[in-house]
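> Please find the sequence and the predicted model below.
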Amino acid sequence: MTDGLPEEDETVLVRREGRVGRLTLNRPRALNALTHAMVSRLDAALTEWEGDPSVRTVLIDGAGERGLCAGGDIRAIYEDARTGGTASPAFWRDEYRLNARIARLPGPYVAFMDGIVMGGGVGVSAHGNVRIVTERSQVAMPETGIGLVPDVGGTYLLSRAPGELGTHLALTGAAVGAADAILCGLADHCVPSGRLPVLAAELAATDAPVAVRRHATAPPEGELAADREWIDTCYAADSVEEIVDRLFACGHHAAKQAAETILTKSPTALKATLAALRTARESATLEEVLEAEYRASCAALRTPDLVEGIRAQVIDKDRMPRWQPGDLELVTEKDVARFSAAPPGGDLGPAGRE
């Protein structure tokens, strides 16, 4: 453990290994899902190491064999949404502040994006400057399936993917492997999972770029590059309804599957997500987008779809959400506008810009 950090229950392991400050998310039975306490501990470690010139590199990874992090603690958000509490906005405020801090770090921030990396897991990894995927990586922003808009800077990242690839990933919530994560700008290098322990050891004594180049390999072939033509054409539409119509009409089996997947997601979240992506594309900074995402997340907390989506996917696991409203055509402009309105507790404010 590192002196000066708040006492914690080992859900984040913090230690020094040579010139590396190492952070390990340590809730393997929950696929390292982030709690508020974990976010606070990560932030405290980065605060301490930013003032320590002997820490040349920060490395983040996840305990267990399944992945770096499956996202935020969805069950806690579910209980908070059901009771009308204030815990989730407080969690998101600190989480988004952490995402912005990671993006601003001057030195190498190495993320081992091995296995499952979703939602909040993307937030603590993909804003770093040395992002490593493996042959086991599955990277996704699946928020529309639980009534949320992609957050943790997800709309910033996805809006900057080539063409309309980010729109495809945001609306479908599809997970991508190493090659497609690199293509979409969510990762930088592919390193075989079996080499990660050796790479971690070398980082303790070697500059990060040199160590990573020594172990990086070509990733397994992806899928998205071959689908760019229909993806770019279909997802360039101005509405989710037209996107779905184009996907069904274009004649590609994968496009039809994408349309069918989209129609299982929250109609309200889909429309709010498309609007958020288009706005993020025009935003200059990550901090601006985090501000907008905070508004969207707080708005979702007050909609029935968030509770229902988590119930169907995580609590009861029946995979049969009853969205309100249940059809895209019934979602009004007023419904979408709520996701960009200032929340009752105030905006994210300087938390995203410090």
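Received the coordinates, thanks. Please read these numbers as outputs of a predicted model, since none were measured by experiment.

> CA only for contacts and neighbour counts going forward, please
Will do.

> Run through the helices of the stretch 1-150 of the chain in chain order.
36-50, 74-83, 87-104, 120-123 (DSSP state H, counting those that start in this stretch).

> Looking at those helices, which is nearest to His215?
helix 120-123 (22.3 Å; CA to CA).

> Spit out the contact partners of His189.
130-133, 182, 212, 216-217 (CA atoms under 8 Å, 6 or more residues apart in numbering).

> ok, of those residues, which one's closest to Leu290?
Distances from Leu290 to those, taken by CA to CA, are shortest for Arg131, at 20.2 Å.

> And Lys183, how far from Thr167?
Actually, residue 183 is Leu. It isn't Lys. Counting by CA to CA, to the nearest Å, the gap from Leu183 to Thr167 is 14 Å.

> What is the neighbour count of Arg246?
21 (other CA atoms under 10 Å).

> repeat for the one 3 residues further on
Per other CA under 10 Å, the neighbour tally for Ala249 reads 13.

> Could you do Pro344 as well?
For Pro344, the neighbour count with other CA under 10 Å is 9.

> Okay, one more to line up with it:
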Amino acid sequence: MHRPVRRLCVMFNHLRVAVPYSTTSQMVDEVILQRIQDCGVITLNRPKSLNALNLSMIRKIMPQMTEWEKDPAMNLVIIKGTGGKAFCAGGDIIAVTEAGKLGGDLAKDFFREEYILNNKIGTYKIPFVAFIDGITMGGGVGLSVHGQYRVATERTVFAMPETGIGLFPDVGGGYFLPRLGGKLGVFLALTGYRLKGRDVQKAGVATHFIQSSKMQALEEALLKLPDPKSRDVARTLDRFQTESTDIPDTDFSLRDHMGEINRLFDGDTVEQIFENLRKEGSEWSLKQLEELKKKSPVSMKITLQLLLEGQHKTLQEDLQVEYRLSQHCMEDKDFYEGVRALLKDKDNKPVWNPATLAGVTREHVNWYFSPLPPDRELKL
């Protein structure tokens, strides 16, 4: 197995926990919620699962954030993860797909409540700082990228690899990815390319880069701000970024390929992008083409349409569309097959249905975007 694929499988495999979300003593501290003076601190505390997000965690975070937001004395909220390896490597998708097979409510509730939390973060009325130190994928992106400040470190690994498991870059991916500039978001969404360290900031996913050895001091400095308005938080983050000189400031890893990305991934259909890459014929373009051929054809088509439409939508409008997509994914086949191949059987040989782009009709794509019954639509 090629090294990038092997690494991706390792990260996905950490998301295999399928613990029921009923209350148990073992789950009491999955997420730690603290009030320190007039600041809130949310700590994701499932290090053995790379802080993968489950429904019980969402149901603890959301009401606490709502309560803090209503408190006029609250000045700042920080979210971080434990363990040193990940901020949050994604959602508990094994549990979701297992429930989906049985027709359980988890498949409906998880996506609905996760997206409501994503919207809360995106519209939060007090400064919100996410420490995306370590692996940040899927659900972890939703907990951070819509917030006012996102702090990456040299240990940060950002990816939206959902097309490889028969899903799509959700948690607001249809909103933030088209806004990264050019066709970078389309490239990241279709290929699942991983950004590391300073690249996460250079791409526009993070607002700041601070070396991991300074993160504890940064948190202490933020908590000590006498009256942390947004400008004071920004100045503190800027200062720590300026002082993060132990990590070399290298060029953006995709700098030499941005011209190709903007040209070759500029298409109204996935077929057009495939043809662009094939005609280009360079070593780099053919490598991207081979990577795309591994992805779910359905996922790639709904992902491209999501991003093309999302560039003109608000976050709320995009999340409502994404909820429709999530529920139709639960009714179709590829999401279950992708999870089986990468997470359960781990043969890394998904059998997509349909197996080709030509087999994915316009009618099938339109069905994914079709409204749900009124009582099942996402309400924000």
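Everything's here; your move. As the structure is a prediction and not an experimental result, all values here were calculated from the model.

> more neighbours, Leu183 and Thr167 of the first structure?
Thr167 (24 against 16).

> Quick one: map that one onto the second structure.
Using TM-score structural alignment, the equivalent of Thr167 of the first structure in the second structure is Val186.

> got it, and Asp305 of the first structure?
So, by TM-score structural alignment, Asp305 of the first structure is matched to Asp334.

> what sits against its match?
So Asp334 of the second structure contacts 165-167, 296, 298, 352-353 (CA under 8 Å, 6+ apart).

> from these, which would you call buried?
165-167, 296, 298, 352-353 (16 or more other CA atoms under 10 Å).

> Just the closest of the residues you listed to Pro127 of the second structure, please.
Once CA to CA is applied, the member of these that ends up nearest Pro127 of the second structure is Leu167, at 31.5 Å.

> residues in contact with the closest one?
Neighbouring residues of Leu167 of the second structure by CA under 8 Å, 6+ apart: 299, 326, 329, 334-335.

> Columns distance to Arg59 of the second structure on top of the residues you listed, output as TSV?
Shown next, in TSV, are these (distance: CA to CA, whole Å):
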residue	distance to Arg59 of the second structure
Ser299	28
Ser326	19
Cys329	23
Asp334	28
Phe335	24
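
> Go through these and name the one nearest Gly84 of the second structure.
Nearest member of these to Gly84 of the second structure, counting by CA to CA, is Phe335, at 29.6 Å.

> Can you give me the neighbour number for that closest one?
27.

> Would you agree Ala341 of the first structure is in contact with Ser297?
No - Ala341 of the first structure is beyond contact range of Ser297, at 10.7 Å (criterion: CA atoms under 8 Å).

> Which one's more surrounded, those two?
Between Ala341 of the first structure and Ser297, counted using other CA under 10 Å, Ser297 has the larger neighbour count: 23 against 15.

> and that one, what element?
helix 286-300 (DSSP states H and E).

> where exactly do the strands run in the stretch 151-300 of the first structure?
With DSSP state E, counting those that start in this stretch as the criterion, the stretch 151-300 of the first structure has strands at 189-190.

> Helices along that one, start to end?
So, for the stretch 151-300 of the first structure - with DSSP H, counting those that start in this stretch - the helices run 154-159, 165-172, 178-183, 196-203, 208-215, 228-234, 240-249, 253-262, 267-282, 286-300.

> so which of the ones you listed comes closest to Ala63 of the first structure?
Per CA to CA, nearest to Ala63 of the first structure of these: helix 196-203, 12.3 Å.

> Glu17 of the first structure contacts Thr206, correct?
No - in this structure Glu17 of the first structure lies outside contact range of Thr206 using CA under 8 Å: 11.7 Å.
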